[in-house]
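[1] I would like the atomic coordinates for the input below:
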Amino acid sequence: MKFPDKPPIIEYKHELRSRYGETDRMGYVYYGRYLEYFEVARTEMIRSYGLSYRELEESGVMLPVIHTEIEYKMPILYDEKMKIKVMVFDTPAVRLQTFYEVTTSATDDVHIYGEVSLCFMNAETRRPCRAPESFINSIT
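    Coordinates of the predicted model:
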């Protein structure tokens, strides 16, 4: 997975602890859970700028996921505290592209790399639209 070769315009960190029900028989966090963790971190990142998904939806704009990519480097175990770093490298236009690094205190190495792209969509027409000006103004 290749991250852009420039500094991010947004960098947000969120902490979560893996729960027993999120692990498999080996005690590893189940691979499908990472997209949920990314969503939690991304939602909190947006909230940290004074916005919320709910407000976007109430204003008629939805943000469906259009692409995901995950690279698993090392497992995360039950009850480990994860640090999820969300990065945005480009000002959103029609697409919001977010990148992720998941680490723990167990090692300095990154456990998981991820990328999730979302599309701003008009809720009524279900067609792509430009990011709302209020969204752009809040994050820049």
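[2] going forward, measure contacts and count neighbours with C-alpha atoms only.
    Will do.
[3] continuing past the helix ranked longest in the chain, what's the next helix or strand?
    The residue-count maximum for a helix in the chain (DSSP state H) belongs to helix 33-48. Downstream of helix 33-48, the first helix or strand assigned by DSSP states H and E is helix 53-58.
[4] Residues touching whatever helix or strand comes next after that next one, excluding its own?
    Scanning forward in sequence from helix 53-58 by DSSP H and E, the next helix or strand is strand 61-62. Defining contact as C-alpha atoms under 8 Å, 6 or more residues apart in numbering, one finds that strand 61-62 is touched by 53, 56, 119-123, 132.
[5] Proceed likewise with the subsequent sequence, for comparison:
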Amino acid sequence: MIISEKTIEVRYAETDQMGIVHHSNYIVWMELGRTQLIKDLGFSYAEMEKDGILAPVLDVKVSYKKPVTYGDIAVIKTWIDSYDGFKVIYGYDIVDEKGELAVTGFTSHVCVKKESFRPIRLKKMFPDWHEAYENAKKKQQPEDD
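    Next up, the predicted model:
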């Protein structure tokens, strides 16, 4: 299974008055994880944008399990949970430095033309990207515990 990892050292500015990472920062971290996964697959979201294509977020689901605090190290684990050629759903686990699960989440996206926001299919405009997602998806079978 392809799982990308991005390590974050929790900065003071990311925390609330209690010293706990503010919930909004986990969504930013998911973006960092998603960008890392795309890079690990050999692509660049910035290059896609230069070609006039955006990938807006359609939906976000976040479940908080335990707090991450100032000074902690967090690891964002990101994978392709599902992909149908049109919509991609990324999955995320954020763990603390002990490897304990702090946050789980999912974001769903479609690619659109920047000027019109009309959806596009990756297969047509970015066939290599489509193939990489198809291959990564095939490797995403649930593991037996």
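[6] Sitting in helices, which of the contacts of strand 61-62 of the first structure do you find?
    Within these, residues falling in helices by DSSP H are 53, 56.
[7] got the contacts of strand 61-62 of the first structure as a markdown table, with distance to Pro92 of the first structure and neighbour count columns?
    Listed next are the contacts of strand 61-62 of the first structure as a markdown table, based on distance: C-alpha to C-alpha, whole Å; neighbours: other C-alpha atoms under 10 Å:
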| residue | distance to Pro92 of the first structure | neighbour count |
| --- | --- | --- |
| Tyr53 | 15 | 16 |
| Leu56 | 14 | 18 |
| Cys119 | 9 | 23 |
| Phe120 | 9 | 23 |
| Met121 | 13 | 21 |
| Asn122 | 15 | 18 |
| Ala123 | 18 | 17 |
| Pro132 | 10 | 16 |
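[8] Serialize the contacts of strand 61-62 of the first structure to JSON lines and add fields for distance to Arg19 of the first structure.
    Shown next, in JSON lines, are the contacts of strand 61-62 of the first structure (distance: C-alpha to C-alpha, whole Å):
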{"residue": "Tyr53", "distance to Arg19 of the first structure": "25"}
{"residue": "Leu56", "distance to Arg19 of the first structure": "30"}
{"residue": "Cys119", "distance to Arg19 of the first structure": "30"}
{"residue": "Phe120", "distance to Arg19 of the first structure": "32"}
{"residue": "Met121", "distance to Arg19 of the first structure": "33"}
{"residue": "Asn122", "distance to Arg19 of the first structure": "36"}
{"residue": "Ala123", "distance to Arg19 of the first structure": "34"}
{"residue": "Pro132", "distance to Arg19 of the first structure": "36"}
